[in-house]
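**Q** I would like to see how this sequence folds:
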Amino acid sequence: MFSGYLDKRVTVTKTQKVFDGRGGWTNKPVTIGQFWASIEPLGITQIAQYSAMDISVSTQIYMRYNTDIVKNCVINFRGKSYIVQDVVNPAYEDEYMELVVVESGTPVENTPALVTESEKVTFAGKATGDGDESRKIYFGVTYD
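**A** Purely as a prediction, here's the structure:
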């Protein structure tokens, strides 16, 4: 890959434990830096391959090799955030790396149904204690 392909400026952050100033620690996003990258949408065959592995990947990012960029780092570009799922070092040359990313905010498959505030919820079929056994349980959520 030629460096001329790295034509997008991205910001990379990751969550680190930092001192909170009160004698404790807290987790905060810390900026690693700004880097040049190539951001490409995946083709339909590549999307199908990743979906077979239950990963909803639609974008691929190439960057110069950097050991600070690891899984769960966040790549920010033009108002979108991408979470790094995997880092691939092609041919172990330590020259460029391929980041397999998922866009932040992308819905995850196999999540339970959304529950509104007006619905009482119990999980794993546990009774609420009011003696009414006529409720139906769907996806582990009890609806009144």
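**Q** Every contact and neighbour count from this point should use C-alpha atoms.
**A** Noted.
**Q** If you drop the residues flanking it in sequence, what lies closest to Val101?
**A** Leaving aside its sequence neighbours, Val101 sits nearest to Val84 (C-alpha to C-alpha, 6 or more residues apart in numbering; 4.4 Å).
**Q** In which helix or strand does that neighbour reside?
**A** According to DSSP states H and E, Val84 maps onto strand 80-88.
**Q** Buried residues, that strand. List them.
**A** For strand 80-88, the neighbour count (16 or more other C-alpha atoms under 10 Å) marks Ser81, Tyr82, Ile83, Val84, Gln85, Val87 as buried.
**Q** ok and the helix or strand that it is followed by relative to strand 80-88, angle-wise?
**A** Counting by DSSP H and E, the element after strand 80-88 in chain order, helix or strand, is strand 96-103. Angle, strand 96-103 to strand 80-88, by axes from the mean of the first three to the mean of the last three C-alpha atoms, to 10 degrees: 130 degrees.
**Q** So the residue nearest to Val101 sits against Glu98, correct?
**A** No. Between Val84 and Glu98 there is no contact under C-alpha atoms under 8 Å: 10.1 Å.
**Q** here's the other one to compare against:
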Amino acid sequence: MSKEELQVNFRMPASLKAELERAAKESGRSLTAEVVARLNLSMLTEDDSGESLIPAKQAQEMSAIARQSIPATMKKRILQAINQAVAMGHGSAKADFTDLQLDSIPQADMDQLFEAFSEMLSDAGYRYEWDGPENLWIDFDEL
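**A** Got it, this is the predicted structure:
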């Protein structure tokens, strides 16, 4: 440990630690490196100065970490769209992903997302149609 690195002890829920350990293993990093990378990412979005240029390798790593949250965000929006439509008495729903700018992520990742959510909806008996990466139309009226 260098003089610039400090050891910090803190408590966290066991489930969060397990999730971080899983993410660290997937990314090939130690738990400490995973936590530091994720904290750096959260600080990057709060940096209003825009005066510091991060190295390209670090940008690549941080981008990969941020991409890991996209499936959970999409699932949450799909569920919210369906629940809101049901509560309003509608027979269809629209999940909007425009702000996620999904067309900017690698095509293989996009294909994997589309496949996973298509399977989830099909298994639950919904009809659906992707309108590019921005919108998902879900129909459950007159099945």
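**Q** Overlay them and tell me the TM-score.
**A** Here the TM-score for the pair of chains, by TM-score structural alignment, normalised by the length of the second structure, is 0.20; 53 aligned residues with a C-alpha RMSD of 5.3 Å.
**Q** Pull the number of nearby residues for the nearest residue to Glu21 of the second structure once chain neighbours are set aside.
**A** Counting by C-alpha to C-alpha, 6+ apart, Glu21 of the second structure lies nearest to Leu31, which is 5.8 Å off, once chain neighbours are set aside. Using other C-alpha atoms under 10 Å, Leu31 of the second structure has 17 other residues around it.
**Q** Tell me how far Leu31 of the second structure lies from Ile65 of the second structure.
**A** Leu31 of the second structure sits 14 Å away from Ile65 of the second structure, taking C-alpha to C-alpha, to the nearest Å as the criterion.
**Q** and what of Leu79 of the second structure?
**A** Applying C-alpha to C-alpha, the value for Leu79 of the second structure to Ile65 of the second structure is 23 Å.
**Q** again with Gln84 of the second structure
**A** Taking C-alpha to C-alpha, one finds Gln84 of the second structure at 30 Å from Ile65 of the second structure.
**Q** What of Asn135 of the second structure?
**A** Asn135 of the second structure is 23 Å from Ile65 of the second structure, by C-alpha to C-alpha.
**Q** can you map out the strands along the second structure?
**A** 92-96, 127-131, 135-139 (DSSP state E).
**Q** Next, format these as TSV and append mean neighbour count and distance to Glu26 of the second structure.
**A** Below are these laid out as TSV (neighbours: other C-alpha atoms under 10 Å; distance: least, C-alpha to C-alpha, whole Å):
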stretch	mean neighbour count	distance to Glu26 of the second structure
strand 92-96	19	29
strand 127-131	14	29
strand 135-139	19	29
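**Q** Rebuild those strands as CSV, extending it with distance to Leu121 of the second structure.
**A** Putting those into CSV (distance: least, C-alpha to C-alpha, whole Å) gives the following:
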stretch, distance to Leu121 of the second structure
strand 92-96, 12
strand 127-131, 7
strand 135-139, 8
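**Q** one step back: correct me if wrong: the residue nearest to Glu21 of the second structure contacts Leu20.
**A** Yes. With contact defined as C-alpha under 8 Å, Leu31 of the second structure reaches Leu20; the gap is 6.8 Å.
**Q** quick one: the residue nearest to Val101 of the first structure from Val12 of the first structure, how far?
**A** 10 Å.
**Q** Could you do Val87 of the first structure as well?
**A** For Val87 of the first structure relative to Val12 of the first structure (C-alpha to C-alpha), the value is 14 Å.
**Q** other SSEs contacting the longest strand seen in the first structure?
**A** Criterion DSSP E: the longest strand present in the first structure is strand 25-41. Packing contacts for strand 25-41 of the first structure, counted by 3 or more C-alpha pairs under 8 Å, 6 or more residues apart in numbering; DSSP states H and E, involve strand 8-19, strand 59-64.
**Q** Comparing the ones you listed, which comes out most buried?
**A** strand 59-64 (a mean of 19; mean count of other C-alpha atoms under 10 Å).
**Q** and the next element down the chain from that one?
**A** Downstream of strand 59-64 of the first structure, the first helix or strand assigned by DSSP H and E is strand 74-77.
**Q** in that next one, what counts as buried?
**A** Val74, Ile75, Asn76.
**Q** for these, which one is nearest Gln60 of the first structure?
**A** Using C-alpha to C-alpha, the shortest approach to Gln60 of the first structure within those belongs to Ile75, at 11.3 Å.
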